[in-house]
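S.K.: Take this sequence and fold it.
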Amino acid sequence: MNSFPKLIAFDADDTLWANQPLFDDAEEELRLLLKQFGSDEQINQTLIDVQTENLRLMGYGAKGFMLSMIEAAIRLTDGAVRGTQIQQIIDLGKELLRFPINLIDGVEEVLETLSAEHELMVLTKGDLLDQESKLARSGVGQYFSHVEIVSEKHEAAYRRILSRYHVEPADFLMIGNSLKSDILPVVNIGGQAIYVPYHTTWHFERMAETGHPNGYVQVESIRDVLGLLQALR
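M.R.: Reported below is the predicted structural model:
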């Protein structure tokens, strides 16, 4: 980072609030529900396989995850899964659509401080209704001037958004917990990024941490963002 950004964007899930732990809990419930049909490893792998097949069609979010859990259950049981078990999976999915939002420690302090002088953006991927609902339930929506919800976070998506806001990549800062989605695509188009790792990461977002000279800054806590930006200013 070598210049103060004109536009500061935050990822949402597992950057502003806890999300993946809820999905991890749902997967554990699925393993318990289907334990007579396979080992934990078999159930995990079947769900990963089904999600891999479905991501391009269904995208990200709780609804696609719920349908993938149902399909995994059908596959694991050779179609013998009962209606009551499918209803339990549907109930798990519904809980993922309405769980109380728990902000990550320090988030509101950072947003309140930065929004007093700068326009902030939420830039997240997933289901539109689901992400809008989470932002509304979070209680921090008032700190953001812009909200962008996309189906995928790749270089082309970032370029489109920056073009729409008339911001050069060098004047853009992305803050998030995913190297794959939040950090490297932004660095690759010439933007700035702050990587804030979270203690658990979705299987499809995992990748080896790699040094990227002059590309991004890694911090331990989102509170560290304030110190970095104050130093730049």
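S.K.: rest of the way, CA atoms for contacts and neighbours
M.R.: OK.
S.K.: Can you report how many residues neighbour residue 167?
M.R.: Neighbourhood size, residue 167 [other CA atoms under 10 Å]: 15.
S.K.: one more, for comparison:
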Amino acid sequence: MPARRNLTTIGFDADDTLWQNEQFFRLTEKRFATLLADHGEAEHISARLLEAEKRNLAVYGFGIKGFTLSMIETAIEVTEGHVPASTIAEILAAGRDMLGHPVEPLPHARETVERLAGAYHLVLITKGDLFDQERKLAASGLGDLFDAVEIVSDKSAATYARIFGRHGSPQDSMMVGNSLKSDVVPAIEAGSWGVHVPHELTWVLEHIEPPVEAPRFRSIADLGELPALIESIDKAG
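M.R.: Below you'll find the model as predicted:
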């Protein structure tokens, strides 16, 4: 990598940027719909679950525990309060299974982080349950490559301004992630670069239009393209 000029700090999202995550939510949602098949079609059950998740984000935040509570709430609602205790037990078991799922790094994640480590100040910026995010980072084997880890309740422009201000400056920083809504747009609003790395599965509540007119917006097909992008930005002087 060339000598640092335009960039000093690189922030990485974790879930569905460095390792698989959404696929486990989708599989559990299918399992949940099967449990409640007597009370509606899978599409209807999923829609009711999404409504509960939206309502509960401000209360439970992001992550598996909030998702599990939303499943229980939905089960109570669609059965009009008659959900069997055995079904509640199944939902809780599904939540525990999610909390123990293996960590599957995405293509190019390790080699890219390894290549950038030392040349840039690397910060992992992830939202969700503290315990679960710490578990996944430890299981990924990537933890030692990051100079700092920031686990936050939400990602906003103020969040990135605060974090990148603490680890350098927003103007000299870049955020890399699969979510336009959480990783890219608010980072750009904070004055940083925002790099979108699309994932085939992205939660519907994270869908927004890409900020194609923003000068500091970039999109790459996978993390393998990131070092060359960073080099081109640094060469721009």
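S.K.: what about the longest helix seen in the first structure, how far off from the second structure?
M.R.: When the first structure is parsed with DSSP state H, its longest helix is helix 40-58. Compared with the second structure after fitting, helix 40-58 of the first structure deviates on average by 0.9 Å (mean CA distance after the TM-score superposition for the first structure).
S.K.: what comes up buried for that helix?
M.R.: The neighbour-count check on helix 40-58 of the first structure (16 or more other CA atoms under 10 Å) flags 40, 43-44, 46-48, 50-51, 54, 58 as buried.
S.K.: The second structure: matching residues for that helix?
M.R.: Aligned by TM-score structural alignment, helix 40-58 of the first structure falls on residues 42-60 of the second structure.
S.K.: now swap in stretch 119-128 of the first structure and tell me
M.R.: Mapping stretch 119-128 of the first structure onto the second structure (TM-score structural alignment) gives residues 121-130.
S.K.: chain center to stretch 196-208 of the second structure: distance?
M.R.: Centre-to-centre, stretch 196-208 of the second structure and its host chain are 9 Å apart (CA atoms, centre = their mean, to the nearest Å).
S.K.: Please name the residues that touch the equivalent of residue 106 of the second structure over in the first structure.
M.R.: Using TM-score structural alignment, the partner of residue 106 of the second structure in the first structure is residue 104. Shown in contact with residue 104 of the first structure (CA atoms under 8 Å, 6 or more residues apart in numbering): 14-18.
S.K.: and if you look at residue 101 of the second structure?
M.R.: Contact analysis of residue 101 of the second structure by CA under 8 Å, 6+ apart lists residue 24.
S.K.: before we move on, back to that, which helices and strands does the longest helix of the first structure pack with?
M.R.: Packing partners of helix 40-58 of the first structure (3 or more CA pairs under 8 Å, 6 or more residues apart in numbering; DSSP states H and E): helix 20-33, helix 62-76.
S.K.: residues of the first one that come out buried?
M.R.: In terms of neighbour count (16+ other CA under 10 Å), helix 20-33 of the first structure has its buried residues at 20, 23, 26-27, 30-31.
S.K.: Columns distance to residue 222 of the first structure on top of the residues you listed, output as JSON lines?
M.R.: As requested, those are exported to JSON lines (distance: CA to CA, whole Å):
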{"residue": "20", "distance to residue 222 of the first structure": "17"}
{"residue": "23", "distance to residue 222 of the first structure": "22"}
{"residue": "26", "distance to residue 222 of the first structure": "27"}
{"residue": "27", "distance to residue 222 of the first structure": "27"}
{"residue": "30", "distance to residue 222 of the first structure": "32"}
{"residue": "31", "distance to residue 222 of the first structure": "33"}
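S.K.: Do a quick rundown of the strands in the second structure.
M.R.: With DSSP state E as the criterion, the second structure has strands at 9-12, 121-127, 148-152, 173-177, 193-196, 217-219.
S.K.: which residues are in contact with the shortest one?
M.R.: Read that as strand 217-219 of the second structure. 184, 188, 193-198, 211.
S.K.: Residue 231 of the first structure - how many residues pack around it?
M.R.: 8.
S.K.: quick one: what's aligned to it in the second structure?
M.R.: Using TM-score structural alignment, the partner of residue 231 of the first structure in the second structure is residue 232.
S.K.: Next, find the distance separating that match from residue 113 of the second structure.
M.R.: Distance of residue 232 of the second structure to residue 113 of the second structure, given as CA to CA, to the nearest Å: 17 Å.
S.K.: OK, contacts around the nearest residue to residue 202 of the second structure once chain neighbours are set aside?
M.R.: Leaving aside its sequence neighbours, residue 202 of the second structure sits nearest to residue 22 (CA to CA, 6 or more residues apart in numbering; 6.7 Å). By CA under 8 Å, 6+ apart, the residues touching residue 22 of the second structure are 15-16, 201-203.
S.K.: which one among these gets closest to residue 81 of the second structure?
M.R.: Closest approach to residue 81 of the second structure among these (CA to CA): residue 203, at 28.0 Å.
S.K.: quick revisit: which residues does the match of helix 40-58 of the first structure contact?
M.R.: Stretch 42-60 of the second structure is contacted by residues 29-30, 33-34, 36, 66-67, 70-71, 73-74, 78 when judged by CA under 8 Å, 6+ apart.
S.K.: what's the offset of it from the middle of its chain?
M.R.: With CA atoms, centre = their mean, you get 18 Å for stretch 42-60 of the second structure.
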